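K.L.:
Sequence and predicted structure below; questions after.
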Amino acid sequence: MNLKTNKINSANVIASGTIALKDLENKIVKIATRLSKTLKIDGFRKGKVPLALVRSRYQDNIKQDAQREAIQDMLQAALKELNIAAQQVIGDPIITKFNENTDDIDVEIKISLIPEINLDNIEQCIPEVKLPKITQKDIDARAEDIAKREAPLINAAKTKKLENGDSAVFDFEGFVDNKAFEGGKAENFELVIGSGQFIPGFEDSMLGMKAGEEKDIKVTFPENYQAKHLAGKEAVFKIKLHTIKVRDKVELNDDLAKKFMPQNPEATLKDFMAEVEKQLQFEAKTRLYNEELKEKLVENFLKNLVFDLPDLIVEQEMDLLFRNSLGTLNAEELKAIQESVEKAREKRESFRDDAQKSVRVTFIVDSLAKQKGIVVQDNEVFQTLYYEAMMMGKNPEEVIEYYKNNNLFPAIKMAMIEDRVLHHLLDSKIDSGKKPDSKSETVQKSKKTTKKKDVE
């Protein structure tokens, strides 16, 4: 085997050479011999099938196996010549040339390697972190809001006008084209005004009503409404408001603290307020990171950490971005790409810069995660998907099955690792010297559910 290696840069290698047909023939004989000892063919005992018959019947498969072995030999020889460990290879090497000649086969293989990244100056990439100050006014307002949500509902005075945040008990019946529709009627229905539980315009139209008042309101169902026979239709709802309920006042004291912190039977109001402050600090930090600092940190990565990228991985990312973009095109754009190879190539090429940035960040994050010992377990990915599915009102098992079937788990895990790495780096620069505890006690909040009708 004639072999020539060309290390283009630290992340890309091209190995080229020739495979002599006589060497390929030797491999074919060895493979056919192995097969002859295991094949079962009618008229022959196991292990006694003639070699000529095996080669004749399975010649295409045997030839392909022999070629794969020869290419693998070339690949291993190239890595050995360049002193590259197999673990450094990333992705599957690509055969860029395979020309069969009279006496040999010209072969060229492109190999991608895990890039070498110098993280010595990573501290210079981390932006300054100044957390917003949490004031006593903020703490008091949050504590009162938490207490208010847990306060019992009481009937308001008859003179009170309905406001956002009030709970209304009322009867309603909806009509489209002067005809009542199924699911559009209820009695003594309880609704928190401003919750957005009903279609747009419904709750706003009730504002200002008093207990005992009746009113007709006009609304339009959204075009994408779940009940197709109502989508986009104008409707009139006849409403009778029976009662307005408001939250009773709750005093902030030690008893309230014990209620909200059942895990601490000795909790005091001071403990409760300290817990509220921790929550506000964590929320403020999370907003700052997500809305500003994580983006700055990634920009600094791209600007300051320069290294060679494996071409094959960049090409794979371009393919992914290109495929994902097709779903966003209008019919005319999609048709143009489908009918023109050149336009399809141009569209794909337009994603090269984004693909390079994405691949670069992924390798940086992966290196940092290994350096810092940051990992995400598979069960954490399952828990995240389960929780998000629940929040979106979807079946968690179906969502998880979808991610499994489409091999999306690695992408979710990588996104979670990236988030943890970026948070870890930013936490190291918090100027207060005291990091908000993301695992602080959670003030317990009860949630009440309300039955939904077709009108929602």
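P.N.:
Received the coordinates, thanks. If you're wondering where the values come from, they're calculated on a predicted model, not measured in any experiment.
K.L.:
from here on, contacts and neighbour counts on C-alpha atoms
P.N.:
Noted.
K.L.:
Could you check how many residues crowd around Ile364?
P.N.:
23 (other Cα atoms under 10 Å).
K.L.:
Identify the residue spatially nearest to it, adjacent ones excluded.
P.N.:
Spatial nearest neighbour of Ile364, excluding adjacent residues (Cα to Cα, 6 or more residues apart in numbering): Ile117 at 7.3 Å.
K.L.:
Please report the distance of that neighbour from Asn304.
P.N.:
Counting by Cα to Cα, to the nearest Å, the separation of Ile117 from Asn304 is 11 Å.
K.L.:
Kindly report the same for Thr135.
P.N.:
Look at Thr135 and Asn304: by Cα to Cα, they are 37 Å apart.
K.L.:
Now do the same for Ile41: helix, strand or coil?
P.N.:
What DSSP: H, G, I helix; E, B strand; the rest coil gives for Ile41 is coil.
K.L.:
re earlier: pick out whichever of Ile117 and Asn304 has more residues nearby.
P.N.:
Taking neighbours as other Cα under 10 Å, Ile117 and Asn304 compare with Ile117 leading, 15 against 12.
K.L.:
can you give me the helices in the stretch 1-150 of the chain?
P.N.:
21-36, 51-57, 59-81, 136-150 (DSSP state H, counting those that start in this stretch).
K.L.:
Excluding residues flanking it in the chain, which one is nearest Val399?
P.N.:
Ala389 is the one closest to Val399 (Cα to Cα, 6+ apart), at 6.7 Å.
K.L.:
The structure to be compared is supplied as follows:
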Amino acid sequence: MQVTETLNEGLKRGYAITVTAAELDEKVTAKLKEAQPDIEMKGFRKGKVPLALLKKQFGPRVLGETMQEVIDGAMNEHFENTGDRPALQPEVKMVDGEEWKEGDDVRVEMSYEALPEVPEIDLSTITVQKLVVKADDASVDDALNNLASTAKDFETKEGPAEDGDQVVFDFLGKVDGEAFDGGAAEDYPLVLGSGSFIPGFEEQLAGVSAGDEKVVEVKFPEEYGAENLAGKDATFECKIKEVKAAKAAEIDDELAKKFGSEDLESLKGQIRERLEAEYAGAARQVMKRGLLDQLDGMVSFDLPPTLLDAEAKQIAHQLWHEENPDVHDHNHDTIEPTEEHMNLAERRVRLGLLLAELGQKAEVEVTDAEMTQAIMNQARQYPGQERAFFDFVRQNAQMQQQLRAPIFEDKVIDHIADQAQVTEKEVSKEELEKEVEALEEE
């Protein structure tokens, strides 16, 4: 076998690999001899089938397997010897293609873009600021008021129902004059304006009072879950039992118990911890951007053109859809990347390669427990289909990588922060919000 370099330009590499017919025949013969003792064939005892007959019967299949093994072996040996790491899967093609026949040498062309050498960085020279926000009493009180509004009670009122009131009623739904399954209930509590009923239903109950009877006329949405009702006109015969006005819950120990706390002070403490955890998460994003900005300015190296091009196209495509939110499919013209897209792609690819290198040297790994948690978090977006989502991820290597990548990146960022000079600065919630807004605008 002979490997000859045909291209060495920047990060682009090309090689010609030749495997002689004699080498292939030798390996095929060795494979058949190894399998010979276990082969049975009509007219021969087990293990006594002549090698020539085995070659005739199984030779073509074994030859194909051997060709693939030899080429794969040559590629692996090449990467071990050179230390090259391909940025993407190498492109491999046979020179002779369909014209090749048994007895010919196998000539293969392999091309790829090598990952660049990433310069060493002294992480201890990085200085970054970590913003710290304490939850003040006003923020805790605001959160308490919000909780109280979600835990509001309803008290019977006189007069007509208004938006936000709760109407307690019996109803019977009919389509084409016939009642349908699931279309009736008694003493049903409906908050007007909640949007929990068919569009147009709640608006027609505005103004009703206890003791009233009302016929509500609506049309089921075309995309309604029950096919027998989708797009159909319906009437609901309603008997109003009671109208109740909303009353915010008292902020006291009873409210705290509704949310699983022993008393009001315990609930305040939990709220304070939750708020400060949210602030810490936002502050971490600000610190992360500061770290990445410094890293971006500390290194410069060649970037694989194919990776750059793919990243720029992805950025252009994503931003186009953000500017055209009504387009949900990909049936649109090709989005050509601009210079701005290319500049952003360069930053992302450069930092991605740098973080990968730093993570590898620091032996950063994503644990099975971390992956399981990430999958569970994603699965919650598909209620009732969690098991199907788990199975999908297990069988989809690309999806696994999409979930693993951000976890790996965050762990590398933590590693860098541990080595860097980090100073804390206490700021107000408003100051932190401005910093976060600045990130979103970039």
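P.N.:
The structure has been received and is ready for your questions. Everything numeric here is computed off the predicted structure, so don't read it as measured data.
K.L.:
thinking again about what came up before, my guess is the residue nearest to Val399 of structure 1 contacts Glu398, does it?
P.N.:
No - in this structure, Ala389 of structure 1 is not within contact of Glu398 by Cα atoms under 8 Å, at 9.0 Å.
K.L.:
More neighbours: which of those two?
P.N.:
Neighbours around Ala389 of structure 1 and Glu398, counted as other Cα under 10 Å, are more numerous at Ala389. The numbers are 17 against 12.
K.L.:
just checking, that one is part of a helix?
P.N.:
Yes - assessed with three-state DSSP, Ala389 of structure 1 lies in a helix.
K.L.:
can you tell me how far it sits from Ala32 of structure 1?
P.N.:
When Ala389 of structure 1 is compared with Ala32 of structure 1 (using Cα to Cα), they lie 53 Å apart.
K.L.:
Ok, Lys80 of structure 1 next?
P.N.:
From Lys80 of structure 1 to Ala32 of structure 1 the distance is 29 Å (Cα to Cα).
K.L.:
Between these two, which is the more surrounded one?
P.N.:
Neighbours per residue (other Cα under 10 Å) separate Lys80 of structure 1 from Ala32, with Ala32 holding more: 24 against 12.
K.L.:
Contact partners for the residue opposite the more buried one in structure 2 once aligned?
P.N.:
Taking TM-score structural alignment, Ala32 of structure 1 has Leu32 as its aligned residue in structure 2. Counting by Cα atoms under 8 Å, 6 or more residues apart in numbering, Leu32 of structure 2 makes contact with Leu51, Leu54, Lys55.
K.L.:
circling back to that earlier point, any idea which of the helices of the stretch 1-150 of structure 1 gets closest to Leu426 of structure 1?
P.N.:
In terms of Cα to Cα, the element of the helices of the stretch 1-150 of structure 1 nearest to Leu426 of structure 1 is helix 136-150, at 24.1 Å.
K.L.:
Mind listing residues that contact the closest one?
P.N.:
Residues from elsewhere that reach helix 136-150 of structure 1 (Cα under 8 Å, 6+ apart): Arg247, Asp248, Lys249, Val250, Leu252, Leu256, Met273, Val276, Glu277, Leu280, Lys445, Ser446.
K.L.:
ok, of those, which come out buried?
P.N.:
Arg247, Asp248, Leu256, Met273, Val276, Glu277, Leu280 (16 or more other Cα atoms under 10 Å).
K.L.:
Just the ones of those residues in helices?
P.N.:
Leu256, Met273, Val276, Glu277, Leu280 (DSSP state H).
K.L.:
now the first one: how far from Ala331 of structure 1?
P.N.:
As defined by Cα to Cα, Leu256 of structure 1 lies at a distance of 60 Å from Ala331 of structure 1.
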